[in-house]
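In: have a look; sequence and predicted model below, questions after that.
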Amino acid sequence: MPVIGLGGYFFRAKDPEGLKTWYREMLGVGGGCGRDAQGETSDWFWHPEPGPVVFEPFKADSDYFAADKQVMLNLRVTDIDSLLEQLNAAGVEITTKPEWDTPETGRFARIHDPEGNPIELWEPPAQ
């Protein structure tokens, strides 16, 4: 197979620059975040750590995320408790449910960006 990974995630926004700043400041996601193999950073690229990516279409009537949204972004995180504390302090509404968390899949939380796009935060189980 010639596809080797996810190359980007593109979506429409009412305020692209404001949303880009929110993702960078709240979650460390987007251009200028992370470093490449040479230790360099770029205003255009985000260099996430290697790891698993779930690519999964859901049924059109799934209740896993809001029915009025076509997609939900899932971000792999470390130290979810610390991140949730920071997001809470910044006034970001957080949803957690005990039934989402299992030793096999890890821990989960849900937030929304300023334009209402759903984001699932996922801390995989310790290896």
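Out: Yep, that arrived.

In: C-alpha from now on. contacts and neighbour counts both.
Out: Noted.

In: got a list of what Pro118 touches?
Out: Taking C-alpha atoms under 8 Å, 6 or more residues apart in numbering, we find Pro118 in contact with 65-66, 69, 71-73, 110-112.

In: and with 6 Å instead?
Out: Pro118 makes contact with 72, 112, according to C-alpha atoms under 6 Å, 6 or more residues apart in numbering.

In: now the helices for this protein?
Out: For the chain, applying DSSP state H gives helices covering 16-27, 80-89.

In: now the ones you listed in a markdown table, with distance to Pro48?
Out: What follows is those, written out as a markdown table (distance: least, C-alpha to C-alpha, whole Å):
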| stretch | distance to Pro48 |
| --- | --- |
| helix 16-27 | 12 |
| helix 80-89 | 16 |
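
In: take those helices and write them to CSV, including mean neighbour count.
Out: Formatted as CSV, these follow (neighbours: other C-alpha atoms under 10 Å):
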stretch, mean neighbour count
helix 16-27, 14
helix 80-89, 14
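
In: for Trp100, find the nearest of those helices.
Out: Closest of these to Trp100 is helix 80-89, at 13.7 Å (criterion: C-alpha to C-alpha).

In: which residues are contacting the closest one?
Out: Contacts for helix 80-89 (C-alpha under 6 Å, 6+ apart): none.

In: also stretch 24-31?
Out: With C-alpha under 6 Å, 6+ apart as the test, stretch 24-31 has contacts from 23, 43-46.

In: put this next to the previous one:
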Amino acid sequence: MAVTGIGGFFFRSDNPEGLAEWYLTHLGVGAPPGVFIWNQQAGPTVFAPFKADSDYFAADKRWMLNLRVDDLDGLIASLKAAGIDVLTKAEWDAPEVGRFARIHDPEGNPIELWEPAAAPPA
């Protein structure tokens, strides 16, 4: 018997309805009001605790949400058009892992956007 995946991600918010709407509008994450299941595409998930003093994300945050995307450039353009700051760094990208960008939600929670590397031809 084993875990088959992440069944949910729960966190506190000062404005749960507004934040849920922001995630749905800008990232397509979640479900419309009254619907609680978000059916996502199968794919890789990284589960990795970091050292308390890691500089991979802000020291004052205990977690960072990483979302897998299929068109990072298109999503970045959409986010910027909506006035959302997007940070990219060439050193975050690796041909064998993929490409990355970072944003923050309206409450300052860090979000990493990850476009996994294309699978090599079989």
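Out: Sure thing, it's come through. Here the structure is a predicted model, which means the values were calculated and not measured.

In: circling back: wait, which of the contacts of stretch 24-31 of the first structure is closest to Asp101 of the first structure?
Out: Among the contacts of stretch 24-31 of the first structure, Tyr23 lies closest to Asp101 of the first structure (C-alpha to C-alpha), at 24.2 Å.

In: the second structure: which residue goes with the closest one?
Out: In the superposition onto the second structure, Tyr23 of the first structure corresponds to Tyr23 when matched by TM-score structural alignment.

In: now Glu123 of the first structure
Out: Glu123 of the first structure maps onto Glu115 in the second structure, by TM-score structural alignment.

In: ok, its match touching Val69?
Out: Yes - counting by C-alpha atoms under 6 Å, Val69 is a contact partner of Glu115 of the second structure at 5.0 Å.

In: residue contacts, the closest residue in space to Thr88 of the second structure that isn't next to it in sequence?
Out: Of all residues beyond its chain neighbours, the one nearest Thr88 of the second structure is Ala101 (4.7 Å), with distances taken as C-alpha to C-alpha, 6 or more residues apart in numbering. Contacts for Ala101 of the second structure (C-alpha under 6 Å, 6+ apart) come out as 87-88, 112-113.

In: give me that answer again for 10 Å
Out: Contact analysis of Ala101 of the second structure by C-alpha atoms under 10 Å, 6 or more residues apart in numbering lists 66, 72-73, 75-76, 86-90, 92-93, 111-115.

In: identify the residue of the second structure aligned to Val77 of the first structure.
Out: Under TM-score structural alignment, Val77 of the first structure pairs with Val69 in the second structure.

In: wait, Leu6 of the first structure touches Val53, no?
Out: Yes - with contact defined as C-alpha atoms under 10 Å, Leu6 of the first structure reaches Val53; the gap is 8.4 Å.

In: who has more neighbours, these two?
Out: Each of Leu6 of the first structure and Val53 has its neighbours counted (other C-alpha atoms under 10 Å); Val53 has more, 11 against 8.

In: give me the nearest residue to the residue most central in space within the first structure, chain neighbours excluded.
Out: The residue lying closest to the centre of the first structure (C-alpha atoms, centre = their mean) is Leu75, at 2.7 Å. The shortest distance from Leu75 of the first structure to any non-neighbouring residue, by C-alpha to C-alpha, 6+ apart, is to Leu121 (5.0 Å).

In: in ChimeraX, select just the buried ones from the contacts of Ala101 of the second structure.
Out: Applying 16 or more other C-alpha atoms under 10 Å to the contacts of Ala101 of the second structure leaves a buried subset, and the ChimeraX line that selects it is:
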select :66,72,75,76,86,93,111,112,113,114,115
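
In: residue contacts, Met72 of the first structure?
Out: 64-66, 110, 112, 117-120.
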